[in-house]
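Undergrad: Predicted model and sequence follow; I will ask about them next.
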Amino acid sequence: MSQTLEAQQRVPVHMAGLRLDQAAAELFADFSRERLKAWIKEGALTLDGNPAKPKDKVYGGESLALSAVIEDDARFEPEDIPLNVVYEDDEVLVIDKPPGLVVHPAAGNPDGTLLNGLLHHCPDLAAVPRAGIVHRLDKDTSGLMVVAKTLTAQTALVEQLQARTVSREYDAVVVGVMTAGGTVDAPIGRHPRDRKRQAVNASGKPAVTHYRVVERFRAHTHVRCRLETGRTHQIRVHLAHLRYPLIGDPVYGGRLKLPAGAGETLKEVLREFPRQALHARKLAFVHPGSGETLSFRAPLPDDLLMLLDFLRDDSETMR
């Protein structure tokens, strides 16, 4: 089975100077750069209606038009992986992802991923790129994700993400006591020395995170973050940049800090907490078919509830 995809995007001014394949990878984020590069070479992806080369520069304002035939992706096997489905209709699927579940197969995780589970849950997703996944959560981040069940829905949701009209809110528990909320407006790009990490980088992509304090403890803070952009590891990088890294973050958390005077139980909880303390609690978007705004909330998972209880008890004990 195959489907024909028709999509169009206008190159924003801030992408001026990028190669065409780089700009296309940003604007058609549901496809790999290699696939987009092949479509450019085939003439299936045009620049202002004309064939172009992947290395051609863009200057902002151009129209990219994609007209391509997509074959079913048979590379990935369906697997019976339990999914916590929050909402489903003919066009979209919203799930509450547990911590520990990888979203997309990669070199280190060829199977056992959310994508494999989606293909089992809805076999028709084999005809949609990336089984309809339009945004990701890190393996150890829990919470809400929306999946598109048709090409039309996928294109519409990607456009909403690019227009920053999808509302995404997260709960996080950080090391340190914040005095107030605020906004981090700092570009994010690859770390200059460690290619597996992201970092605040002047040459990176625009990234904006709003945060507010929910509850303060003796040496930690429960915060709520709202994303304007969706860069890789954005909340983790931005809060670490403020010097309030997430509890349990193995990449950006730095050396473990234990509160002075903390009891042995809390020390053990902090030492053994198995993941970054981050949960996608709220998701809202415009339904691609009905035009209705849908909003969903996912309660805090048990491990974060337990962590907050221990921090609360420690604060009360030390008063």
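TA: Arrived safely. None of these values were measured; they are calculated from a predicted model.

Undergrad: CA only for contacts and neighbour counts going forward, please
TA: Will do.

Undergrad: And residue 176, how close does it get to residue 222?
TA: Distance check for residue 176 against residue 222: by C-alpha to C-alpha, to the nearest Å, it reads 10 Å.

Undergrad: go on, residue 237?
TA: Distance of residue 237 to residue 222, given as C-alpha to C-alpha: 17 Å.

Undergrad: Which helix or strand contains the residue lying closest to residue 114 once chain neighbours are set aside?
TA: Leaving aside its sequence neighbours, residue 114 sits nearest to residue 103 (C-alpha to C-alpha, 6 or more residues apart in numbering; 4.7 Å). Using DSSP states H and E, residue 103 maps to neither a helix nor a strand.

Undergrad: number of nearby residues for residue 103?
TA: By the measure other C-alpha atoms under 10 Å, the count of residues near residue 103 is 23.

Undergrad: I'd say it and residue 137 touch.
TA: Yes. Under the criterion of C-alpha atoms under 8 Å, residue 103 makes contact with residue 137 at 6.9 Å.

Undergrad: which residues does the residue minimising distance to the centre of the chain contact?
TA: Nearest residue to the geometric centre of the chain (C-alpha atoms, centre = their mean): residue 136, 3.7 Å. If a contact means C-alpha atoms under 8 Å, 6 or more residues apart in numbering, then residue 136 has 103, 145 as its contacts.

Undergrad: Next one for the comparison:
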Amino acid sequence: MAASRSEPDFDAPIPIEYVGQRLDRALAALLPDYSRSRLQRWLADGNLTVDGETPPAKTPVVGGEQVRLILPSEPDRADVQPERIALNIIYEDDAIIVLDKPAGLVMHPGAGNPDGTLQNALVAHDESMAALPRAGIVHRLDKDTSGILVVARTFAAHKKLVDDLAARTVKREYEAVAIGVMTAGGHVDANIDRHPVDRKRMAVREFGREAITHYRVIKRYRAHTHVRCSLETGRTHQIRVHLSHIRYPLLGDATYGRRLSLPRDSSDDFTDALRGFKRQALHARTLGLTHPVTGEQMSWQAPRPADFKALLAALAADAKLHDIT
């Protein structure tokens, strides 16, 4: 449905140099802050008009057509209500917010999670972000993954960051605790798609989407490995699926892991520490990107949360007790 406001956010003619081009290509050149697919949708919905009409996106340009755009409050975002949920903001300016998400916080409303999400919190933090896709969320962390992520505050910043993610220029590093003792680091290059039977899970599949994960050993313990993972791609559950695929699933991962097996002669304290870790042992530690407005190279780190630090301390204490260095 077209927006009801009469004052347009953009109102200008199509320059003569675009004569003969497809309309959607000309619109993308006139409005570079928005993706062509978004412009096509706004054109179909009536928020974007050409001489007061909504012609097909493939219509050839004749030159001089008047383009008017009224930014919509799109249906998938209109019902997200602001909620005062504390945000641990690491960095903030007019274009982006970098924050440290705690484990347990869902990214956006969905089945089983109608509210209490990061998206609700962002709308409360800045009501103008309600107009953005997912309130500006650019990339996602699983509910039970902690750590750093970036959120856009404008359409232009959102498009630039999404483009940079696609171009693989955004640096994302994670720390994880895997079950099993790795002999060395390496990488996993295995396509990922929906599981053929359980649609809530992902799986390595031959004709899935390209997915590449690099991993490096930080510390080996008696039956676990502390690793650093970096992503070339950003598929759903990518690290969890890939490490499970090479038989080093994440500790605490109820979806892709396996039953907890304790090393021999484990102390009661160590047993309690492992059994008490109730989420996948995965933390988004480092984020590096090119600022979407200034072009500055920027990076941040999110410190390990208390539960992750306690887990590493328990692993170290067990290794020391058994003379593992």
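TA: Noted; the coordinates are in hand. Since the model is a prediction, treat every value here as computed from it, not as a measurement.

Undergrad: just to revisit the earlier point, what's the match for the residue nearest to the centre of structure 1 in structure 2?
TA: In structure 2, the residue equivalent to residue 136 of structure 1 is residue 140, according to TM-score structural alignment.

Undergrad: Then that match would be within a helix, right?
TA: No. Going by DSSP: H, G, I helix; E, B strand; the rest coil, the assignment for residue 140 of structure 2 is coil, not a helix.

Undergrad: Residue in structure 2 paired with the residue nearest to residue 114 of structure 1?
TA: In structure 2, residue 103 of structure 1 lands on residue 107 (TM-score structural alignment).

Undergrad: separation between the residue nearest to residue 114 of structure 1 and residue 115 of structure 1?
TA: Taken as C-alpha to C-alpha, the span from residue 103 of structure 1 to residue 115 of structure 1 is 6 Å.

Undergrad: go on, residue 259 of structure 1?
TA: Distance from residue 259 of structure 1 to residue 115 of structure 1, by C-alpha to C-alpha: 40 Å.

Undergrad: more neighbours, these two?
TA: Counting neighbours by other C-alpha under 10 Å for residue 259 of structure 1 and for residue 115 shows that residue 115 has the greater number, 25 against 15.

Undergrad: Need the counterpart of the more buried one in structure 2.
TA: Residue 115 of structure 1 maps onto residue 119 in structure 2, by TM-score structural alignment.

Undergrad: Which residues are in contact with residue 83 of structure 2?
TA: Contacts of residue 83 of structure 2 by C-alpha under 8 Å, 6+ apart are 116, 120, 121, 123, 124.

Undergrad: Let me know the secondary structure of it.
TA: coil.

Undergrad: swap in the one 4 residues further on?
TA: Applying three-state DSSP to residue 87 of structure 2 yields a three-state assignment of coil.

Undergrad: Aligned counterpart of it in structure 1, please.
TA: Checking TM-score structural alignment: residue 87 of structure 2 goes with residue 83.

Undergrad: so how many other residues sit close to that match?
TA: Counted with other C-alpha under 10 Å, residue 83 of structure 1 comes out at 15.

Undergrad: same thing with the one 10 residues further on?
TA: Here the neighbour count serves as a burial measure; for residue 93 of structure 1 (other C-alpha under 10 Å) it reads 19.

Undergrad: Could you look up the SS state of it?
TA: What three-state DSSP gives for residue 93 of structure 1 is strand.

Undergrad: Surely residue 176 of structure 1 is in contact with residue 246?
TA: No. If you go by C-alpha under 8 Å, residue 176 of structure 1 and residue 246 don't touch, sitting 9.5 Å apart.

Undergrad: Compare those two (neighbour count), which wins?
TA: Using other C-alpha under 10 Å, the more surrounded residue of residue 176 of structure 1 and residue 246 is residue 246, with 28 against 20.

Undergrad: Need the nearest residue in space to the corresponding residue of structure 2 for that one, chain neighbours excluded.
TA: Aligned by TM-score structural alignment, residue 246 of structure 1 pairs with residue 250 of structure 2. Among residues not flanking residue 250 of structure 2 along the chain, residue 178 sits closest, at 4.3 Å (C-alpha to C-alpha, 6+ apart).

Undergrad: Same question for residue 263 of structure 1.
TA: Going by C-alpha to C-alpha, 6+ apart, residue 263 of structure 1 has residue 314 as its nearest residue, at 7.6 Å.

Undergrad: Could I get the contacting residues of the one you found?
TA: Residues near residue 314 of structure 1 by C-alpha under 8 Å, 6+ apart: 218, 262, 263, 266.

Undergrad: same deal with residue 212 of structure 2?
TA: Under the criterion of C-alpha under 8 Å, 6+ apart, the neighbours of residue 212 of structure 2 are 187, 188, 189, 190, 191, 231, 232, 233.

Undergrad: now the residue mapped onto the fifth one from structure 1: how far from residue 233 of structure 1?
TA: When you say that, I think you mean residue 191 of structure 2. By TM-score structural alignment, residue 191 of structure 2 lines up with residue 187 in structure 1. To residue 233 of structure 1, residue 187 of structure 1 is 12 Å away according to C-alpha to C-alpha.
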